[in-house]
Structures are given as structure tokens and as C-alpha cells.
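>>> next comes the sequence, and after it the predicted model I'd like to discuss.
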Amino acid sequence: MRVYDMVVRERQALAATLGRLTPDQLRTPSLCAGWTMHDVAAHLTTYLRFGQVKLYLGIVATAADIDRINVTLTRWAARRPIAELVGTLHRRAGARTTIPRSGFDPVLTDAVLHDLDIRRPLGIPRDAPEESRWVAFHHLAHHPALGYSRGPQLRGLELVATDTGWRIGQGAPVRGPAEALLLTMSGRDAGWDELDGDGVPVLRARVLGDRPKFHPVRRLTMAGQVLIDPPPADRRTRAAVAPPLTPG
């Protein structure tokens, strides 16, 4: 299956999940810091139309402060009722907007992570497609794009998904279920109690430690680097499929 088709599938699944939530559940904090479930639903719709235009304008207006861009767009979208947000997510599930020169891997990663942001706090089970989680796992470890900066934080570590056998990196081991690894690799303050290995305290200190406050020029330089040094061409095409699995 193409990664693009996985994106469509994940958006449809997210819309179905969000459409079943009660008002109390929608007010529940998600795993995405500072956002309720309703906020996550709003965020998921923000780039479905004119996405690259919004991103470029946001980069110029905020000196590439991606967090600020997302917060601003999400606050604007969150004024809409959940039924409207879910309807938009359904109708525009096939939106082709991507982060410039990065392909659909980061788009799928965002959807996979937000699915976890919603389901895990609410205890909603799902037999999530392993192929989609593998693309997200691979992307977080190898090809950070705008909004993701985990690559350097994973150096010197071996990440092992005990339920799938995936293995990436070399060094001190970090072992645990694939979903817990995805959450911790992406900077969520969740999933840590499911991990073990000598590399866990190292990863935790790097991911959850004090984040540096980059000068605007530094942020713009980092954003420009994504455009100058993008993932390989085979990851940027709409025809891209999941990368070859890394055996255990």
C-alpha cells in the first residue's frame, strides 16, 4: 500500500473515532500537551486545504516557529463544532498537502501520533495497521521534517519494538511496544513506564529535558535545511510505499 493511501485510511479512522466521542470525552486532555481531544480534531483539519500556503506564510510570520504556527491555526479551527470538524476530516481525507520536499511520511506520522493522543487517554482499543506504525517509526528515527527534531536525540541508541521485532540504531538499548516507542520518540510524556533497557534514561533526558529556545535566525536556518537536505527522492513521491522492514 502507498503511504498516501495509509494517510487517507488514518484520517478516516480518526474521523470515525472522533465522531463517536461524547462531550465529556472531547473536553478530556489528550497526550498532546495543552490540547483537548476537540483541539486535536481541530488540528487535524488545519492543513487539509491550502496547507502549504498556510505553512509558508506561518514560517515567514513566526520565523519558522512551528509550534506557534500549529497553536494559532488550531485555536482558529477549534471554534468550530466537532460535527463540522469530523465532516471536514471525512470529506478531505484525500488531501494531498505535504510538508515541502518531505513527502507523505511526516503526514502519516502526524496522523498515527494523534490517533494515539486520542485513544490512549480514553482507553479506546484499535487494531492499528502495523504498516502505518512502521512508516512512522522509521520516519521519526531517520527523516525528521519540519516539526520533528528527534534524529540527533536518538544517536547512540538501539530502538527495539518488542511486539513487532523492529530494530533501528546502534548503542544502548531502548526496548518496548511499538506504540510506546512512537510516543516517547515523538516527545510525549507517556509510554515511558512500558520501556526498559540501558538507553531509556538517556532517551528520556534528551527528549523531556529542557528544550533550547532557538533564535529566529536559527529556526529559519533549520527550516531551510529541511528544504536543502530532504529525505531521499523515493520517500517524497506520491507512489512511495513503506520502507523495507528492519528485522529483529
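All right, it came through fine.

>>> alpha carbons only for contacts and neighbour counts from here, please
Will do.

>>> so what secondary structure elements neighbour the helix or strand encompassing residue 76?
If you go by DSSP states H and E, residue 76 is part of helix 66-77. Helices and strands touching helix 66-77, by 3 or more CA pairs under 8 Å, 6 or more residues apart in numbering; DSSP states H and E, are helix 37-45, helix 51-62.

>>> most packed of the ones you listed?
Among the helices and strands packed on helix 66-77, helix 37-45 has the highest mean neighbour count (mean count of other CA atoms under 10 Å), at a mean of 25.

>>> flag every buried residue along the helix holding residue 76.
Buried positions in helix 66-77, judged by neighbour count with 16 or more other CA atoms under 10 Å: 66, 69, 70, 73, 74, 77.

>>> got another, please set it beside the one above:
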Amino acid sequence: MTDDADLQRAVANEFSALADLLDGISEAEWDTPSLCEGWRIREVVAHLTMAARYSGDEFMARLRECDFDFTRLSNEIAGHDAELATTELVANVRSDVMRHWTPPGGGYHGALNHVVIHGLDATVPLGVPRRVPEETIRVVLNDLTAGGGHSNFGIDIEGRALRATDLDWSYGSGAELRGAGEDLALMICGRRLPAGRVEGDPL
């Protein structure tokens, strides 16, 4: 998966798969705490799909109102838009806007990381089996390690070995952390996983 066309298809597939899964959960399950601290699944999905509801100009206007503090704006939008009907949130996930959206400066690599990680933030706590395609999670893992994406989450992986148990992927050397590709990606992003999902010294 090396060009934008392949990456865009992967992004679109991840949004479609997530929408299908969310379509099947109960209203009560939308209130399940996600892997993002302080956010339920509702807030995660509202955050994930901001671009489906706000144009670039609208988003920049809101960002100016928050003194260009992106974290503050993200929390405000997630908190407010989480109260939208779940059918609308699922429609946002399934929208053509999200299938072609890219974050400023991040391209389709950024979009793919966004939907994969936040999709897992929402689905892992539900205990719903969901596998990210091997080629897709490999791209995400490479972005988070070789690309230095881990530093955005305050995680240091230098001097550590990461080894996927469900695909041929590894990184680095040192004290080893083993787990499924999805779980390693979440650990690199600073998430706390349910017990027993990874083996070895935590990051």
C-alpha cells in the first residue's frame, strides 16, 4: 500500500466497517467508556467525524474562538456533538466526506491512523471482535514507529522491541512487548488496554 489511491481505499473501507459495527450496537452501549480517557463511545465517534459536520472555514472559526487550542476545541465539539442521534453519528461515519477526508498536513496516512486508532478506541471496550486488515495495520504500525508518530502521545519506544503475534511485523530491540497488531498500535498511542491483551513490559 504505497500510493494515495490505495490509502484512500483503505480509509474508506475502515470507515465503512466501523459504521457497520456501530449500526449493530444498542443505545446503552454508546455510553460505554472508550479507551480515550473521559470519553464514551459517543464522544469518540463525534470527534472522529468532525469533518462530516464542519467545513474547513467553520472549523477554523471555531478554532480561533478557542485561541487555536486544538485539544480544547476537540473536547468542546466531542462533548456537544456526542448528544446527536446515534443514527446521525453513524451516517457521519459512513459519509462520503469522511471517506475522502485528510487532516491538514497529514494526507491519507494521517486519515488512516485517525480512523484505525479511534475505531479501536470505540470497539475494544465493547469486546466486539474486529480485525483491521493486515496490510492496513502494517501501515499504521510503520507510521507510528518509523514515522515517529508515537512522540505525539508522550510514548518512548527507543530501546524497546515490539513484536506482532498475528502478522509478520516487528520493531526495534530490547525489552519485548508482544501482542496483536491492533493492540500494539494502541499501546504506542498511550492507550490502556484490558488485562491480558499484550505480553511483556509495558511502554
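Good, I have the coordinates. Everything numeric here is computed off the predicted structure, so don't read it as measured data.

>>> coming back round to it: now render the buried residues of helix 66-77 of the first structure as a markdown table, adding distance to residue 139 of the first structure.
Output for the buried residues of helix 66-77 of the first structure, formatted as a markdown table (distance: CA to CA, whole Å):
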| residue | distance to residue 139 of the first structure |
| --- | --- |
| 66 | 18 |
| 69 | 22 |
| 70 | 20 |
| 73 | 24 |
| 74 | 24 |
| 77 | 27 |
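
>>> how about those, which pair is most distant?
Farthest apart among the buried residues of helix 66-77 of the first structure by CA to CA are 66 and 77. That separation is 16.4 Å.

>>> grab the most central residue of the first structure for me.
For the first structure, the residue nearest the mean C-alpha position is residue 110 (2.8 Å; CA atoms, centre = their mean).

>>> quick one: map that residue onto the second structure.
Correspondence of residue 110 of the first structure to the second structure, assessed by TM-score structural alignment: residue 114.

>>> and that match, what does it touch?
By CA atoms under 8 Å, 6 or more residues apart in numbering, residue 114 of the second structure lies in contact with residue 48.

>>> next structured bit after the helix or strand containing it?
Here residue 114 of the second structure, judged by DSSP H and E, is contained in helix 107-123. Per DSSP H and E, helix 107-123 of the second structure leads on to helix 134-145 as the next helix or strand towards the C-terminus.

>>> what sits closest to residue 43 of the first structure if chain neighbours are left out?
Sequence neighbours aside, residue 74 is the residue nearest to residue 43 of the first structure in space, at 4.8 Å (criterion: CA to CA, 6 or more residues apart in numbering).

>>> the one you found and residue 80 of the first structure, how far apart?
Plainly put, residue 74 of the first structure is 10 Å away from residue 80 of the first structure if you go by CA to CA, to the nearest Å.

>>> between the two, which contacts overlap?
residue 42.

>>> quick one: contacts of stretch 86-95 of the first structure?
Contact with stretch 86-95 of the first structure is made by 7-9, 11-12, 15-16, 18-19, 41, 44-45, 48-49, as judged by CA under 8 Å, 6+ apart.

>>> and that stretch, how far apart are its ends?
Stretch 86-95 of the first structure stretches 14 Å from its first residue to its last (CA to CA).
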